[in-house]
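Q: below are the sequence and a predicted model for it; my questions follow.
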Amino acid sequence: MAEIQLTAESRTEFGKGAARRIRRADKIPAVLYGHGTDPVHLTLPGHETLLALRQENALLHLALAGGDEHLALPKQVQRDPITNFIEHVDLILVVKGEKVVVEVPLEFLGTPAPETILNEERTHLSIRAEATNIPNRIEVSVEGLVVGDQILASQVVLPEGSELDTDPEQLILSASAPISEEALEAELAENQPEAEVAEDEGEGDAEGEGEGDAEGDAKE
């Protein structure tokens, strides 16, 4: 994975007011921590950071004024729920040669046997890989799978240098038969009487209430 270059600035202002001022300037507040060091509070360029974090597990090369440089991975990204704008980023410090645990997206390739439905149980896989050699994705072949086949985590071929960091028996994908029209109609028919009974009961309650009110009015 190629390093993404970002120019960062140290910051000494904290709190909601400072964060709002940073974001108004099209920048993003961030904090860098790890390896037992004190947290370093930073300001990142807004547009460049937004583009960089479109890539999962983006390896960031941070260049600070004064010549300091750091390698970092995004640990947590906080976004505005409405605008999706990045509000804050937690970064974890990494060094070359170090192995880290990351969630890597899975890409299913190939064509299963006819009349076979694929059920994706997982879209990502947890692996341990060198911080400077994290794969962008992990390819999983589904070529020729038939009904009843399964793919477990232990069966996924990992990129060279990567190790599995999850339960080997974890289900990744299963193959099943499509539901037949007869089975679908039977399921709909089974649920239909319940809906009709519920409607009938509702109508009965309404009629009973109306009659009771009318009788009451007549007595008065």
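A: Sure, I can see it. Predicted, not measured: the structure shown is a model, and the values here were computed from it.
Q: could you use CA atoms for every contact and neighbour count after this?
A: Fine.
Q: relative to the whole chain's centre, how far out is the helix ranked longest in the chain?
A: Criterion DSSP state H: the longest helix present in the chain is helix 181-219. Here helix 181-219 is found 43 Å from its chain centre; the criterion is CA atoms, centre = their mean, to the nearest Å.
Q: go on, stretch 97-110?
A: That offset, for stretch 97-110, works out to 13 Å (CA atoms, centre = their mean).
Q: about what we covered before: buried residues in the longest helix of the chain?
A: By 16 or more other CA atoms under 10 Å, helix 181-219 has no buried positions at all.
Q: now do the strands in this protein.
A: In the chain, the strands defined using DSSP state E lie at 4-10, 27-34, 37-45, 60-64, 69-79, 86-94, 99-109, 117-120, 124-130, 138-141, 150-152, 163-164, 171-176.
Q: JSON lines for these, including mean neighbour count and distance to residue 215?
A: Below are the strands of the chain laid out as JSON lines (neighbours: other CA atoms under 10 Å; distance: least, CA to CA, whole Å):
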{"stretch": "strand 4-10", "mean neighbour count": "17", "distance to residue 215": "80"}
{"stretch": "strand 27-34", "mean neighbour count": "21", "distance to residue 215": "70"}
{"stretch": "strand 37-45", "mean neighbour count": "16", "distance to residue 215": "75"}
{"stretch": "strand 60-64", "mean neighbour count": "19", "distance to residue 215": "79"}
{"stretch": "strand 69-79", "mean neighbour count": "16", "distance to residue 215": "61"}
{"stretch": "strand 86-94", "mean neighbour count": "20", "distance to residue 215": "64"}
{"stretch": "strand 99-109", "mean neighbour count": "17", "distance to residue 215": "68"}
{"stretch": "strand 117-120", "mean neighbour count": "16", "distance to residue 215": "60"}
{"stretch": "strand 124-130", "mean neighbour count": "19", "distance to residue 215": "66"}
{"stretch": "strand 138-141", "mean neighbour count": "16", "distance to residue 215": "72"}
{"stretch": "strand 150-152", "mean neighbour count": "17", "distance to residue 215": "67"}
{"stretch": "strand 163-164", "mean neighbour count": "16", "distance to residue 215": "75"}
{"stretch": "strand 171-176", "mean neighbour count": "19", "distance to residue 215": "60"}
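Q: quick one: contacts for residue 174?
A: The contact partners of residue 174, by CA atoms under 8 Å, 6 or more residues apart in numbering, come to 118, 119, 120, 121, 148, 149, 150, 151.
Q: comparison target below:
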Amino acid sequence: MSTPKLSTSPRTDTGKGAARRDRRAGNVPAVLYGHGSEPKHLLLPNLALASILRGHGVNAVIDLDIDGESQLALTRQVEVHATRDYIQHVDLLIVRRGEKVIVEVPIVVEGEPGPAGGLVVQDASTIEIEADAMSIPEHLVASIEGLEPIANVTAGDVILPEGVTLVSPADLLVASVNEAKTAAEPTEDEAAGDVAEAAE
């Protein structure tokens, strides 16, 4: 997949008031840092940024146009408003081609339990990996196909693409197949009470 490009403009005013004005103007405040350089405060076009994140995932690498110069950056942290669902702020990390980075990648649980069935629980939504900055997987798969209760899938069981290594503990619980809960059998007193209510 090609690296998406995004034009930026310098952010000269800081503070909550300035940030609100920038968002009303259709921009997202951002800070770019890394590789020993001074942090740069930027404004990114909101609609274009949201489109990139939808298409490339939360660990998108973006080719930024800063004053006419190209700079690769990884979306390190995306702050989204809790109720209004718009991007409030983005932290960007300078990266270089061939460089490896440590990121959290979403986990998707796939498959069906075995014939005995069971209650499937996803215990972790992400795991931490190290990967080439230009080849970060959008998500990883935890398979529960054919598992019988009680069974666990750990981070060490997740199949990783070539060149990707696990950073999270291998025994981190990712998903589990548990015995499905059944309705408890009524006690003798409860059964007698039900009979009495029915008679009344």
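A: Nice, thanks for sending it over. Because the structure is a prediction, the values reported are computed rather than measured.
Q: now the strands of the first structure in JSON lines, with distance to residue 217 of the first structure?
A: JSON lines is the format used below for those (distance: least, CA to CA, whole Å):
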{"stretch": "strand 4-10", "distance to residue 217 of the first structure": "79"}
{"stretch": "strand 27-34", "distance to residue 217 of the first structure": "69"}
{"stretch": "strand 37-45", "distance to residue 217 of the first structure": "74"}
{"stretch": "strand 60-64", "distance to residue 217 of the first structure": "78"}
{"stretch": "strand 69-79", "distance to residue 217 of the first structure": "60"}
{"stretch": "strand 86-94", "distance to residue 217 of the first structure": "63"}
{"stretch": "strand 99-109", "distance to residue 217 of the first structure": "69"}
{"stretch": "strand 117-120", "distance to residue 217 of the first structure": "61"}
{"stretch": "strand 124-130", "distance to residue 217 of the first structure": "67"}
{"stretch": "strand 138-141", "distance to residue 217 of the first structure": "74"}
{"stretch": "strand 150-152", "distance to residue 217 of the first structure": "69"}
{"stretch": "strand 163-164", "distance to residue 217 of the first structure": "76"}
{"stretch": "strand 171-176", "distance to residue 217 of the first structure": "63"}
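Q: kindly state which residue of the second structure is aligned to residue 122 of the first structure.
A: Alignment note (TM-score structural alignment): residue 122 of the first structure maps to residue 124 of the second structure.
Q: who's in contact with stretch 7-25 of the second structure?
A: Residues from elsewhere that reach stretch 7-25 of the second structure, judged by CA under 8 Å, 6+ apart: 28-29, 41-46, 64-67, 88.
Q: over to stretch 92-99 of the second structure?
A: Applying CA under 8 Å, 6+ apart, the contact partners of stretch 92-99 of the second structure are 30-35, 71-77, 132-134.
Q: out of those residues, flag the one nearest to residue 179 of the second structure.
A: Using CA to CA, residue 77 comes nearest to residue 179 of the second structure of those, at 37.4 Å.
Q: what sits closest to the closest one if chain neighbours are left out?
A: Among residues not flanking residue 77 of the second structure along the chain, residue 91 sits closest, at 5.0 Å (CA to CA, 6 or more residues apart in numbering).
Q: just to revisit the earlier point, closest to residue 198 of the second structure out of the contacts of stretch 7-25 of the second structure?
A: Proximity of the contacts of stretch 7-25 of the second structure to residue 198 of the second structure, judged by CA to CA, is greatest for residue 88, which lies at 59.8 Å.
Q: residue contacts, the closest one?
A: Applying CA under 8 Å, 6+ apart, we find residue 88 of the second structure in contact with 23, 28, 29, 78, 79, 80, 81.
Q: residue 6 of the first structure too?
A: Neighbouring residues of residue 6 of the first structure by CA under 8 Å, 6+ apart: 44, 45, 48, 49, 60, 61, 62, 63.
Q: look up how far residue 150 of the second structure lies from the equivalent of the fifth one over in the second structure.
A: For residue 60 of the first structure, the aligned residue in the second structure is residue 62 (criterion: TM-score structural alignment). Per CA to CA, to the nearest Å, residue 62 of the second structure is found 43 Å from residue 150 of the second structure.
Q: same check, this time on residue 161 of the second structure
A: From residue 161 of the second structure across to residue 150 of the second structure, the span is 28 Å (CA to CA).
Q: related to what we said a few turns ago, wait, the match of residue 60 of the first structure sits on residue 5?
A: Yes. Between residue 62 of the second structure and residue 5 there is a contact under CA atoms under 8 Å: 5.8 Å.
Q: so residue 1 of the first structure is in contact with residue 137, correct?
A: No. Applying CA under 8 Å as the test, residue 1 of the first structure and residue 137 come out as separate, 10.5 Å apart.
Q: and the gap between the match of residue 122 of the first structure and residue 178 of the second structure?
A: Distance check for residue 124 of the second structure against residue 178 of the second structure: by CA to CA, it reads 15 Å.
Q: residue 65 of the second structure too?
A: To residue 178 of the second structure, residue 65 of the second structure is 50 Å away according to CA to CA.
Q: likewise residue 189 of the second structure?
A: 30 Å.
Q: try residue 69 of the second structure
A: 54 Å.
Q: give me the nearest residue to the residue nearest to the spatial centre of the second structure, chain neighbours excluded.
A: When CA atoms, centre = their mean is applied to the second structure, the residue found nearest the centroid is residue 106 (4.3 Å). Spatial nearest neighbour of residue 106 of the second structure, excluding adjacent residues (CA to CA, 6+ apart): residue 126 at 4.3 Å.
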